[in-house]
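Q: Okay, predicted coordinates and the sequence, questions at the end:
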Amino acid sequence: MKYAKFFPYVYLVFGALFLVDAISKYTANGEIAYPSVLLGITAIFMFFFRRKFMKKFDKRDQ
């Protein structure tokens, strides 16, 4: 189950990609891409949420 330790970083990568997409759409068209912003913020939140609970469960197992 070593893949579980790398999975939160996937959230971080996708969050960055969605935010870059939103910024590029804003600079090109001047419109705010709300779905991209929402998904980017949610993915970054999930990164910190999963990391916190992974540490909590690791402490409990020791």
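A: Yes, it's here.
Q: From now on I want contacts and neighbour counts done on CA atoms only, so please keep to that.
A: Fine.
Q: can I assume Tyr26 is in contact with Ile32?
A: Yes. With contacts counted by C-alpha atoms under 8 Å, Tyr26 reaches Ile32, the gap being 5.4 Å.
Q: which ones are touching Gly15?
A: Gly15 makes contact with 39-44 under the criterion C-alpha atoms under 8 Å, 6 or more residues apart in numbering.
Q: second one coming, line it up with the first:
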Amino acid sequence: MKLLNFFQYVYLIFAILFIVDGFYSLGSDGSRAIISFIFAGLAIFMFFFRRRFKKKFENRKDS
């Protein structure tokens, strides 16, 4: 279960990397920047989704 807790934060690391890539490519290629920002938003969504799902699973296991 600790491995899943680690992968939860990997999504945040990927989001930061995609945001940085989006800002670097913003001046040269606009379509690549948009795709990077979309992937960053998806990674942030996945972080919160996995966090919420983990809490639901722990509450269900405790009951």
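A: Structure's in. What do you need? Source: prediction; values computed, not measured.
Q: hmm, back to that, please list the members of the contacts of Gly15 of the first structure that lie in helices.
A: When helices are assigned by DSSP state H, the members of those inside them are 39-44.
Q: What subset of these is buried?
A: Neighbour-count burial (16 or more other C-alpha atoms under 10 Å) is assigned, among these, to 39-41, 43-44.
Q: What is the nearest of the residues you listed to Asp21 of the first structure?
A: The nearest member of those to Asp21 of the first structure, counting by C-alpha to C-alpha, is Gly40 at 9.2 Å.
Q: Looking for the alignment partner of the closest one in the second structure.
A: The pairwise alignment with the second structure assigns Gly40 of the first structure to Ala40, based on TM-score structural alignment.
Q: The residue nearest to its match when sequence neighbours are not counted sits in which helix or strand?
A: Nearest residue to Ala40 of the second structure, sequence neighbours excluded (C-alpha to C-alpha, 6 or more residues apart in numbering): Ala15, at 4.2 Å. Take DSSP states H and E as the rule and Ala15 of the second structure turns out to sit in helix 2-24.
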